[in-house]
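S.K.: Sequence first, then the predicted structure, then my questions.
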Amino acid sequence: MMALRELSVQDIPLGMAFKKMAGWNQLPADWEILLSLSQGGSYLATWQGKPAGTVTTIQYPGPFSWIGMVLVDPQYRGLGIGTGLLRAAIDYAQSTGPVLLDATPKGRKLYLTLGFSDICPLERLEADRLAIPSRANDPHIIPIRPDLLAACIEYDRLHFGARRDGLLRALWSNAPDYGWACLQDGKVKGYCLGRPGSRFDQIGPVVADDTVTARALLLAAARNIPGKPVIVDIMSEQIRWRSWLLELGFTVQRPFTRMSLGEWAAQRDRSGQFAIAGPEFG
């Protein structure tokens, strides 16, 4: 019999064990961020008293909630645990507005049965080694400083459709070398962040006024990655951006689909979103 209880920081070792079984990339710091942003709707499932799966729900103030980290121990699959976790998270999250998530192809089939609809396609691109061009002298691309972070957060709100102060501050604090901004005439024209992972380092989010700025930001961050494979999760609609990444040395690892449950309009213009923070964050 399945039972649910609130997921806590004490459960992070269990979450890490589940994500390792799934071959995912998270570190304990990522679970800490997720739980710090969750006001409820994050659960640990047990089956006959034994830990069996997880789901996380984070709230972006006002507009919507985000569901992620739907993980089930392989020995308990086929028992309805994943569906039970999702239904519990959805029941919690729907009380505050629309619910969003980024789905794998297998997960998408389940989410469609629960009432979700597609927003847009995403792809994870991977590179073992990047041939990074020599650094260009662009005075507008600068490291994100503490005094610049607030402006980047506001810039992000205009493109993402919600404030995600806690997430962006945590990403920058955990990996400041991956934090870069484009500043022109005192105004932010783009920014990027990144984070280390157990299998890859990840660049994202990358948010910018145009493709040229997005390229410069990604290159600035990539120069600081210490010889590890790199991933970037992109909006597949950004055709020029995608083509440039493939030329740079990235290959397609796997697709995702951004999905929503409930009325959703804030991200209809996604032209400034070049890379997401990750499917667990949006």
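M.R.: Thanks, I have the structure now.
S.K.: From here on, just use CA atoms for contacts and neighbour counts.
M.R.: Fine.
S.K.: Is it correct that Ala52 is in contact with Leu44?
M.R.: Yes - here Ala52 reaches Leu44: they are 7.5 Å apart, a contact under CA atoms under 8 Å.
S.K.: ok, for Arg223, nearest residue in space, not its chain neighbours?
M.R.: Ile132 (7.1 Å; CA to CA, 6 or more residues apart in numbering).
S.K.: Also Asp11?
M.R.: Spatial nearest neighbour of Asp11, excluding adjacent residues (CA to CA, 6+ apart): Leu44 at 8.0 Å.
S.K.: Pull the number of nearby residues for that neighbour.
M.R.: By the criterion of other CA atoms under 10 Å, Leu44 has 22 neighbours.
S.K.: And for Met3, the neighbour number?
M.R.: Actually, residue 3 is Ala. It isn't Met. There are 17 residues near Ala3, going by other CA under 10 Å.
S.K.: related to what we said a few turns ago, the residue nearest to Arg223 should be in a strand, yeah?
M.R.: No - assessed with DSSP: H, G, I helix; E, B strand; the rest coil, Ile132 is coil; it does not lie in a strand.
S.K.: which residues touch it?
M.R.: If a contact means CA atoms under 8 Å, 6 or more residues apart in numbering, then Ile132 has Leu219, Ala222, Arg223, Leu248 as its contacts.
S.K.: 10 Å instead?
M.R.: Going by CA atoms under 10 Å, 6 or more residues apart in numbering, Ile132 touches Leu219, Ala220, Ala222, Arg223, Leu248, Gly249.
S.K.: In this structure, where's the longest helix?
M.R.: helix 146-160 (DSSP state H).
S.K.: rewinding a little: filter the contacts of Ile132 to the buried ones?
M.R.: Buried by 16 or more other CA atoms under 10 Å: Leu219, Ala220, Ala222, Arg223, Leu248, out of the contacts of Ile132.
S.K.: Same list, the residues you listed, but as CSV with secondary structure and distance to Ser8 please.
M.R.: As requested, those are exported to CSV (DSSP: H, G, I helix; E, B strand; the rest coil; distance: CA to CA, whole Å):
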residue, secondary structure, distance to Ser8
Leu219, helix, 36
Ala220, helix, 36
Ala222, helix, 33
Arg223, coil, 35
Leu248, helix, 40
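S.K.: here's the one I want to compare it with:
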Amino acid sequence: MDMKMDVLTNDDIRGIIMLSASVGWDYDEHEVSTVMASGKVIGHRNEQGHLVSCGAVIPYGDRLASIGMIIVHPAYQGKGLGREVTESCLQSISTSTTVMLIATAEGKPMYEGMGFQVVESVHKYIRNKDSSRHSNEKLEKRIVPMKAEDMAQVIEIDKGAFGENRATFLKNRIKQAKEAVVVKSEDGKIIGYSLSILGPVNLIIGPIVAPSKEWATRLIDRLALNHHGNVRIDVPKGHPELMVYLERVGFEKVSEPPVMVKNTTKLPKRNHTLFGIAAQVFG
């Protein structure tokens, strides 16, 4: 079977969306566009030129990269395409770069065979439209819409929270956001931020960077307020109090995918202010 592997472009966005749907995933044009603008996407085409696999690598500076969106069409699974795409992503970055990914249960054995190891997990929470909604009549006055002049401070506090500079990704993600808000201290300094992304199935809230669990919950309340559909939040390790809160206000934990790394044994040092990740593809 003759398979051609290419670097994908914006002309392939529709093909990626169709590929995503073939495995039950819900990528849309806006999400794929952000992935492409932030990193590199690679995929196989069959003899007819149809896209049958894809994978993305998103660099954060020179020391960290995230791999995700590894998809193989069901008709072509079991042929090694997922491994080939992942290896091609790895070859596009330095062997000294820390590589992270958030694995599916199906993909975990393949990644382990490629030298990735589990270091922690994330907790995927969803509140469906039939759940009781948490109301907050007095929105915190220190949570305000993000402005262009806030970008430098947002990038800096995100670096402390995530462990590496994500400036390119953040600029692209903010363009995609339904809402982008910041938390300001009493003297006007930005001490937290969050985004909401409206997808075809869920309103995704993340990243969530906050100085405390209390501020994280206020950011969630602000961004979820008046949304009548599903809301999704992916919580990284180390925030049990936030998870208790989410369950109290109608969220249900639906999975706990593993975070895996290669070329190291741990994630970059973080300052414990990352309460919600952006999405699995972005780490």
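M.R.: Happy to help now that I have it. Here the structure is a predicted model, which means the values were calculated and not measured.
S.K.: gap between the residue nearest to Asp11 of structure 1 and Ser38 of structure 1?
M.R.: 13 Å (CA to CA, to the nearest Å).
S.K.: which neighbours do the two share?
M.R.: Taking CA under 10 Å, 6+ apart as the contact rule, Leu44 of structure 1 and Ser38 both touch Leu7, Thr56.
S.K.: just to revisit the earlier point, possible to save the buried ones among the contacts of Ile132 of structure 1 as JSON lines with distance to Gly179 of structure 1?
M.R.: What follows is the buried ones among the contacts of Ile132 of structure 1, written out as JSON lines (distance: CA to CA, whole Å):
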{"residue": "Leu219", "distance to Gly179 of structure 1": "11"}
{"residue": "Ala220", "distance to Gly179 of structure 1": "9"}
{"residue": "Ala222", "distance to Gly179 of structure 1": "10"}
{"residue": "Arg223", "distance to Gly179 of structure 1": "12"}
{"residue": "Leu248", "distance to Gly179 of structure 1": "20"}
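S.K.: Which one of these is nearest to Ser65 of structure 1?
M.R.: Closest to Ser65 of structure 1 out of the buried ones among the contacts of Ile132 of structure 1 is Ala222 (30.2 Å), distances taken as CA to CA.
S.K.: Map that closest one onto structure 2.
M.R.: With the correspondence set by TM-score structural alignment, Ala222 of structure 1 lines up against Ala224 in structure 2.
S.K.: One more: Arg157 of structure 1?
M.R.: For Arg157 of structure 1, the residue aligned by TM-score structural alignment is Lys159.
S.K.: Quick check, Ser194 of structure 2 in contact with Ile157.
M.R.: No - assessed by CA atoms under 10 Å, Ser194 of structure 2 is found out of contact with Ile157, at 11.4 Å.
S.K.: anything in contact with each of these two?
M.R.: With CA under 10 Å, 6+ apart, Ser194 of structure 2 and Ile157 have common neighbours Val209, Ala210.
S.K.: What is the neighbour count of Asn226 of structure 2?
M.R.: 11.
S.K.: shouldn't it be in contact with Ser135?
M.R.: Yes - contact criterion CA under 10 Å: Asn226 of structure 2 and Ser135 qualify, at 8.6 Å.
S.K.: which stretches of the stretch 1-150 of structure 2 form helices?
M.R.: Along the stretch 1-150 of structure 2, counting by DSSP state H, counting those that start in this stretch, helices occupy 13-22, 29-38, 81-91, 108-113.
S.K.: Name all residues that make contact with whichever residue in structure 2 pairs up with Ala175 of structure 1.
M.R.: Alignment note (TM-score structural alignment): Ala175 of structure 1 maps to Ala177 of structure 2. With contact set as CA under 10 Å, 6+ apart, Ala177 of structure 2 has these partners: His30, Ser194, Leu195, Ser196, Ile197, Leu198, Gly199, Ile204, Ile205, Gly206.
S.K.: quick one: the strands in the stretch 51-200 of structure 1?
M.R.: Applying DSSP state E, counting those that start in this stretch to the stretch 51-200 of structure 1 gives strands spanning 64-72, 99-103, 117-127, 141-143, 180-184, 187-195.
S.K.: These: which one's closest to Arg254 of structure 1?
M.R.: Nearest to Arg254 of structure 1, of the strands of the stretch 51-200 of structure 1 and by CA to CA, is strand 117-127 at 5.4 Å.
S.K.: Packing partners of the closest one?
M.R.: For strand 117-127 of structure 1, the packing partners by 3 or more CA pairs under 10 Å, 6 or more residues apart in numbering; DSSP states H and E come out as strand 99-103, helix 105-113, strand 201-208, strand 230-235, helix 239-248, strand 251-261, strand 273-275.
S.K.: Which one of those lies nearest to Asp147 of structure 1?
M.R.: Nearest of these (CA to CA): strand 201-208, 18.6 Å.
S.K.: Give the aligned range of that closest one in structure 2.
M.R.: Counting by TM-score structural alignment, strand 201-208 of structure 1 lines up with residues 203-210 of structure 2.
S.K.: sorry, back to before: for the contacts of Ala177 of structure 2, which single residue is the most surrounded?
M.R.: Ser194 (30 neighbours).
S.K.: Could you verify my assumption that Asn165 of structure 2 touches Asp158?
M.R.: Yes - counting by CA under 10 Å, Asn165 of structure 2 does reach Asp158; the two are 7.4 Å apart.
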